[in-house]
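J.: generate a structure from the sequence data that follows.
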Amino acid sequence: MSENYLYETDVLVIGSGNAGMCAALSARENGADVIVLEKASKKERGGNSAFSAGTMRFAYNGIEDLLKVVPNLTKEEIVNTDFGTYSTEQFIEDLIKVTQSRTDMDLANILANESLNTMVWLRSKEIRFVPIYGRQAFKVNGKFMFWGGLAIKIVGGGSKLIQTLHKSAVEGGIKVFYDAQATSILHNDGGVYGVELKINGKTVRMKSKTVIIASGGFQANTEMRTRYLGPNWELAKVRGTRYNTGDGIRMALDIGARSYGHWSGCHAVGWDFNAPEYGDLAIGDGYQKHSYPFGIMVNATGQRFVDEGEDFRNYTYAKFGKVILEQPGQFAWQIFDQKVVHLLRDEYRIKQVTKVKAKTIEELAQKLDDIDPTGFLEYIKKYNEAVQLEVPFNPNIKDGRGTVGLEVPKTNWANTIDEGPFEAYKVTSGITFTYGGVRINEKSEVINTFEKPISGLYAAGELVGGLFYFNYPDGSGLIAGSVFGRIAGENAAKFAITRTEEVKV
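T.: Alright, predicted model coming up:
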């Protein structure tokens, strides 16, 4: 080994979240020696993946496909549940719809078509899955019905995903270095040949035949958020890790990678107003508040500002964080009455929640911090009169129960707010990840500004641009990281093993 390098390896992975570890495991099973660099400590490893609820969107054509992923479904569950189907065509159509037809069709097709195979592959790595009864299904006539194209989540959520992937990596002989911040990608005319990094503050180099970047977006970088997303984004809470500061994107751009995707767009949701600045692994995604379709959201004037019933929560939650940030004071109150309180998701029941409760709507108006009570009460009266009560309420479908005559309509799931006690939850914007990044091809190779692959450089995960614009279908992030991580690892390993030329440094 050269004295100039701390280690030499075939594949060097930057980032130990879902995408990075899928890449590492894929490279290892394809015969490569692999090292993973993690900027965080072992305790905080896993990037945004560790904070995720573990929802996975994938294509399946009925119970036979689901049994490949969840083979331990009981006969009772199968009989008493309508899981529906979710074809590759539906997956692609959802990506097209929520991104306003801007999604990269090559990437979208790969994601949809490889999603089921990747879920089966993850199960082979000891990841276990269960139906999402608590969040994605309602009981109708004694039978659970799933909605929105989602049916399955990871047992134990994102934290268990990361724990299991790392366990598999250690068992497979993959070395993981913590407190190891990559600072630049080593390259010359022959391509990429390693990484310069700091380990515990000491600058060292590692040599490799290929590099896979999987270090996330720039959502935890306040300066980059404000520069690219725009005014007030420095005021948003960060839902996940504090370590995703855009390092991998910057390093790739520095050696000629093509910037790609929606650089002024991001995944942002309604997040508890008093949540900490960054994510809390002990709480996970519990600060989110996603039952707004069954109530209303009002801003400081006491008025609604968004159509809460525009579509299923799966297709709106990731864009409403931006709308909340645009309101006076960057907050909103979610309002529910007793007709729908039983439909609230489990995150509304955690102890760390900004909540008020009142027996009457007049009492509630006085308890809502920073809200104009008179404007609020006037609006509630106007809203209640606009609800189309003749249309049946049905939370399983887009029921068409809307409002008439309001400046901001509610398209589905409209109910009068008139049955106390009332509950209200204060939310602000919580940013999850950014949509802009680098461009990759079907092999997960990073493309340069001349539309050519950068020899030896691959990417996967949130720093890949082009999949998501404006909005996002729930559960797509983890599966995208797994699909393209697996592809990156396989191709990086094949390239490394056949790379015979010596890169001169």
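
J.: when you work out contacts or count neighbours from here on, use the C-alpha atoms and nothing else.
T.: Will do.

J.: for the longest helix anywhere in the chain, packing partners?
T.: Taking DSSP state H as the criterion, the chain has its longest helix at helix 476-498. Applying 3 or more C-alpha pairs under 8 Å, 6 or more residues apart in numbering; DSSP states H and E, one finds that helix 476-498 contacts strand 7-14, helix 18-29, strand 55-56, helix 105-124, strand 202-213, strand 453-459.

J.: how far is that helix from where the chain is centred?
T.: 19 Å (C-alpha atoms, centre = their mean, to the nearest Å).

J.: that helix vs helix 18-29, what angle?
T.: For helix 476-498 against helix 18-29, the angle by axes from the mean of the first three to the mean of the last three C-alpha atoms, to 10 degrees is 30 degrees.

J.: can you point out the buried residues in helix 476-498?
T.: Of the residues in helix 476-498, 476-497 count as buried by neighbour count, 16 or more other C-alpha atoms under 10 Å.

J.: now the second one, please; I'll put the structures next to each other:
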Amino acid sequence: MAFDCIVIGSGNAGCCAAFSAAESGCDKVLVVDVCPQQWAGGNGYFTAGAFRTVHEGLHDLLPIANNVSAEQVGSIDMDRYTREDFLRDIMRLGDGKPDPVLAGAVVDASRDTISWLATNVGLPFMFSYHRQAYAVGGRQKFWGGMVLCTEDGGKGLIAAHQRALAKAKVDMWFNCPAVEITMENGAVSGVVVEKDGARMHLRSAAVVLAAGGFEANSVLRAKHLGAGWERAIVSDGFVLAAALGARQTGDWAGCHSTCWDADAPKDGGQRDLTNQFTKSGYPLGIMVNSSGKRFVDEGEDFRNYTYAKFGRAILMQPEGQAFQIFDAKVIASLRQEEYGDGIVKKICADRIEDLAEKLAEIGLKSKQEFVETVNQFNEAVGRYQAEKPAAWNPAIKDGMSTADLPLSKTNWALTIDKAPFMAVKVACGVTFTFGGLAIDPETAGVISEKTSKVIPGLFCTGEMVGGLFHGNYPGAAGRAAAALMHQV
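T.: Below is the predicted model:
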């Protein structure tokens, strides 16, 4: 059986690659995935469906977003996000280590990619009021560069992709692991898959690897990320690529790790709640470990520039867990899809001392240290406000700080002193890994370790690509990168 193109992986990256192949004239395109059909979509299904892109401000994106009325337009503040902004964010969060050519290719293609996804693929984009804007003074103020997401998050993202692939007559085979990529005369010749209990050799001169990172494999997490990562909450395409001599590159010790509900399933996602296990409200409060001490600067930067590294910080704490602490002044500002009733176990009390008692029942080791941490934090906020009175504003870096503490909170520092108080217990969730395969940024062709040239017929996209992110990344840049294949 022969195909013009075979894509391994049914996530956002794989779907983009398959649709692009069909759109470019391939008559027979096949997507294969090891998962059952009801688990189609890979990591993309569990995301918020957010996309980071270069844009010129509100009016540039109005034709794409479908959730803004004419009356709302006048009350939205949305700064432009330039090529320089996007590239700078990738490079600064990666400590200058990402491949600038690869990063530049993603950034330069991002705006056209959004238009292609909206117009050709049919992704239902909307402005991300619920994640990337705060109501300040009667206006919706967007922050952190990223403003777009898909309706119904990752569920809507994958559903739209599947509709598009069905319309394009792309075949999709599930429960069908790829076990080998074959070569003839130095070029890719096809894929061996297991289907219905038997092995089949499918011929194709073009194979796209889009099978995601190694985050679901606890053994590889411990090997590459280090001790402790096997307890993070979460068809290895790299095995297929290694057999062909593909070059590995990038930050194999790094990954996108986020604050995750400590009570979430340990070995996988939950299809109904998807990314609602994320707990990203920490800029509005503080985080303490089981010893009752703060361990990160919760106001270091906007949430979508820190959430991908704070999961690692939590994992490195005793027992790999922490508590997020909020008071009545901010509880209403927490995202309901993450902190709403029935979504997360809330520990509430009218006194900090009583909250400490309740937390001690679920892992807090030092009640006294916890109370002292909160009191010292409040005193530092008071001192700063006495010297530099400022208005708290979560939509900007407001500079409200606890600068004289050994570990400062750089922005959004409010006293935690108004009852009721609320805590949630969090752990580390690993979303995707940063190490991957070396590719040619212009063609997405996989580079051979032996020849330093592209392996003919082998391509790679999405989370399997290495060198783009290092240590940290700007939120929603992954989805933009995953859709890059349509440009090559």
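
J.: next, the TM-score between them, please.
T.: Superposed pair, TM-score by TM-score structural alignment, normalised by the length of structure 2: 0.95. Supporting alignment: 474 aligned residues with a C-alpha RMSD of 1.3 Å.

J.: rewinding a little: closest to Asn412 of structure 1 out of the helices and strands packed on helix 476-498 of structure 1?
T.: Proximity to Asn412 of structure 1, assessed across these by C-alpha to C-alpha, is greatest for strand 55-56 (24.2 Å).

J.: read off where that closest one ends up in structure 2.
T.: Counting by TM-score structural alignment, strand 55-56 of structure 1 lines up with residues 50-51 of structure 2.

J.: the matching stretch vs structure 1, mean deviation?
T.: After superposition onto structure 1, the mean distance of stretch 50-51 of structure 2 to its aligned counterpart is 0.8 Å, using mean C-alpha distance after the TM-score superposition for structure 1.

J.: ok, residues contacting that stretch?
T.: Residues outside stretch 50-51 of structure 2 that contact it (C-alpha atoms under 8 Å, 6 or more residues apart in numbering): 128, 146-150, 153, 476-480.

J.: check these and tell me the two furthest apart.
T.: Counting by C-alpha to C-alpha, the most remote pair of the contacts of stretch 50-51 of structure 2 is Ser128 and Gly478, 16.5 Å apart.

J.: now the helices for the stretch 101-250 of structure 1?
T.: Secondary structure of the stretch 101-250 of structure 1 (DSSP state H, counting those that start in this stretch): helices at 105-124, 133-136, 157-171, 222-224, 247-254.

J.: pull up the aligned stretch in structure 2 for the third one.
T.: I take that to be helix 157-171 of structure 1. Using TM-score structural alignment, the residues of structure 2 aligned to helix 157-171 of structure 1 are 153-167.

J.: can you check the shortest one too?
T.: Taking TM-score structural alignment as the measure, structure 2 aligns residues 218-220 with helix 222-224 of structure 1.

J.: what about Gly197 of structure 2, neighbour count?
T.: By the criterion of other C-alpha atoms under 10 Å, Gly197 of structure 2 has 9 neighbours.

J.: ditto for Lys339 of structure 1
T.: Residues near Lys339 of structure 1, counting by other C-alpha under 10 Å, number 17.

J.: and it, what's its match in structure 2?
T.: Under TM-score structural alignment, Lys339 of structure 1 pairs with Lys329 in structure 2.

J.: so who does the closest residue to its match other than its chain neighbours touch?
T.: Computed as C-alpha to C-alpha, 6 or more residues apart in numbering, the closest residue to Lys329 of structure 2 that is not its neighbour in sequence is Lys418, at 6.6 Å. For Lys418 of structure 2, the contacting residues are 327-329, by C-alpha under 8 Å, 6+ apart.

J.: now distance to Val234 of structure 2 and secondary structure too, for those, in TSV please.
T.: As requested, those are arranged in TSV below (distance: C-alpha to C-alpha, whole Å; DSSP: H, G, I helix; E, B strand; the rest coil):
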residue	distance to Val234 of structure 2	secondary structure
Asp327	30	coil
Ala328	32	helix
Lys329	33	helix
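
J.: of the helices and strands packed on helix 476-498 of structure 1, which stretch is the most buried?
T.: helix 18-29 (a mean of 29; mean count of other C-alpha atoms under 10 Å).

J.: now the helix or strand just after that helix: which residue numbers in structure 2?
T.: Next helix or strand after helix 18-29 of structure 1 toward the C-terminus (DSSP states H and E): strand 34-37. With TM-score structural alignment applied, strand 34-37 of structure 1 matches the range 29-32 in structure 2.

J.: and that stretch, how far from structure 1 on average?
T.: So stretch 29-32 of structure 2 averages 0.8 Å relative to structure 1 (mean C-alpha distance after the TM-score superposition for structure 1).

J.: ok, residues contacting that stretch?
T.: If you take C-alpha under 8 Å, 6+ apart as the criterion, stretch 29-32 of structure 2 is touched by 3-10, 14-15, 18, 21-22, 170-174, 176-178.

J.: how does it look with 10 Å?
T.: With contact meaning C-alpha atoms under 10 Å, 6 or more residues apart in numbering, stretch 29-32 of structure 2 is reached by 2-10, 14-15, 17-22, 165, 168-178, 191, 193, 195, 202, 204, 206-208, 210-211.

J.: how far does that stretch sit from the chain's center?
T.: Centroid separation between stretch 29-32 of structure 2 and its chain, computed with C-alpha atoms, centre = their mean, is 25 Å.

J.: ok, now which ones touch Ala424 of structure 1?
T.: 295-297, 332-337, 354-358, 364-365, 367-368.

J.: doesn't it lie inside a strand?
T.: Yes: the assignment for Ala424 of structure 1 by DSSP: H, G, I helix; E, B strand; the rest coil puts it in a strand.

J.: tally of neighbours for the aligned partner of Lys425 of structure 2 in structure 1?
T.: Counting by TM-score structural alignment, Lys425 of structure 2 corresponds to Lys426 in structure 1. If you count neighbours by other C-alpha under 10 Å, Lys426 of structure 1 ends up with 24.

J.: likewise the one 10 residues further on?
T.: Other residues near Gly436 of structure 1 come to 27 when the count uses other C-alpha under 10 Å.
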